[in-house]
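In: Sequence first, then the predicted structure:
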Amino acid sequence: MSETLDQRLDAIAAHPFRAKFHLRGRDRATAELRGLATMRWHARDLIARRLAPAAPPKDGRQTPYRGHPVFVAQHATATCCRNCLQRWHGIAKGHELSPAERAYVVDVICRWIEREMSAPPASG
């Protein structure tokens, strides 16, 4: 894949639904307080439990829209369910995510959080 992570994130952010997600309020404060290393650890844990199984429980409805920076990032990056993962990232449904696929998803989420933290807070 010649596309960089930032190019992939920019393409996803061009979609109107994905573009509306930003770290705001408590979610942004949590990311600032805990730091990127902790966000990465949380992302690994959440992906392992909620997205990595071959048939995740409640797939398509398992990711809240707020309540943790990783949840917001999952919606912003189309890593919220197996359908989105297949459509936007080319990772097929129906199999448990491999260690490389899990690492990729975590990298996408953490890069989005990193970009959000380096930008001025979004209004709204």
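Out: Done, it's in.
In: hey, let's count contacts and neighbours off CA atoms from now on
Out: Noted.
In: name the element the nearest residue in space to Ala55 that is not next to it in sequence belongs to?
Out: In space, Ala55 comes closest to Gly94 once its chain neighbours are excluded; the distance is 6.3 Å by C-alpha to C-alpha, 6 or more residues apart in numbering. For Gly94, there is no host helix or strand (DSSP states H and E).
In: okay, now the one to match up with it:
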Amino acid sequence: MDDLFLRLSRSAFRQRFALGPKEFSYMNQKGFDVIKQHATDFIAQRLAPAEPRNDGKQTPMRGHPVFIAQHATATCCRGCLTKWHGIAAHQALSQQEQDYIVSVVMAWLEREIAKREPLAQR
């Protein structure tokens, strides 16, 4: 995953994304396990179908730490998944692919948290 984060670090667009105070506070309130469940649910609902509704626009740019992480890690739409992660479009995501995406999102969130104070409920 280090190679992925190195490639992402070279993208000015991907580097624009960071957790703001509201998202960081939300993560502290909810805890890491709840955020991971949210990521799992968002991926299953918004990315897993072969033809996701509003593909390319299904992930908001703000409002939840997972959404920000998805844009930062290019796991926000099927086009980005194909370009950055080699996951084919137009076919439903396997459970393994969904688990991979969640792990990428959570790894990015862990890196963001490490830049600040540790979560109280890890």
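Out: Received the coordinates, thanks. Note that the structure is a prediction, hence the values are computed from the model and not measured.
In: hmm, back to that, would you mind finding the match for the residue nearest to Ala55 of the first structure in the second structure?
Out: Aligned counterpart of Gly94 of the first structure in the second structure: His90 (TM-score structural alignment).
In: Compute the number of surrounding residues for its match.
Out: 13 (other C-alpha atoms under 10 Å).
In: surely it meets Leu47?
Out: No. Using C-alpha atoms under 8 Å, His90 of the second structure is not in contact with Leu47, being 10.7 Å away.
In: Let me know the helix or strand that the aligned residue in the second structure for Arg8 of the first structure is in.
Out: Here Arg8 of the first structure is matched to Leu4 in the second structure, going by TM-score structural alignment. Leu4 of the second structure is part of helix 2-9 when elements are defined by DSSP H and E.
In: how far does that helix sit from the chain's center?
Out: 14 Å (C-alpha atoms, centre = their mean, to the nearest Å).
In: Kindly name the residues of the first structure that line up with stretch 47-58 of the second structure.
Out: The aligned range for stretch 47-58 of the second structure is 51-62, by TM-score structural alignment.
In: shouldn't the residue nearest to Ala55 of the first structure be in contact with Ala54?
Out: Yes. Using C-alpha under 8 Å, Gly94 of the first structure is in contact with Ala54, at 4.9 Å.
In: which residue packs closest to the spatially most central residue of the first structure, ignoring adjacent ones?
Out: Centrality entry for the first structure: nearest residue to the mean C-alpha point is Gln74, 2.7 Å, by C-alpha atoms, centre = their mean. Spatial nearest neighbour of Gln74 of the first structure, excluding adjacent residues (C-alpha to C-alpha, 6+ apart): Cys80 at 4.7 Å.
In: was I right about the one you found contacting Gly60?
Out: Yes. With contact taken as C-alpha under 8 Å, Cys80 of the first structure and Gly60 are classed as touching, separated by 7.4 Å.
In: between those two, who's got more neighbours?
Out: Neighbour count, other C-alpha under 10 Å: between Cys80 of the first structure and Gly60, Cys80 has more, with 26 against 13.
In: Let me know the secondary structure of the more buried one.
Out: coil (DSSP: H, G, I helix; E, B strand; the rest coil).
In: Return the distance of Leu85 of the first structure relative to Ala13 of the first structure.
Out: Distance from Leu85 of the first structure to Ala13 of the first structure, counting by C-alpha to C-alpha, to the nearest Å: 15 Å.
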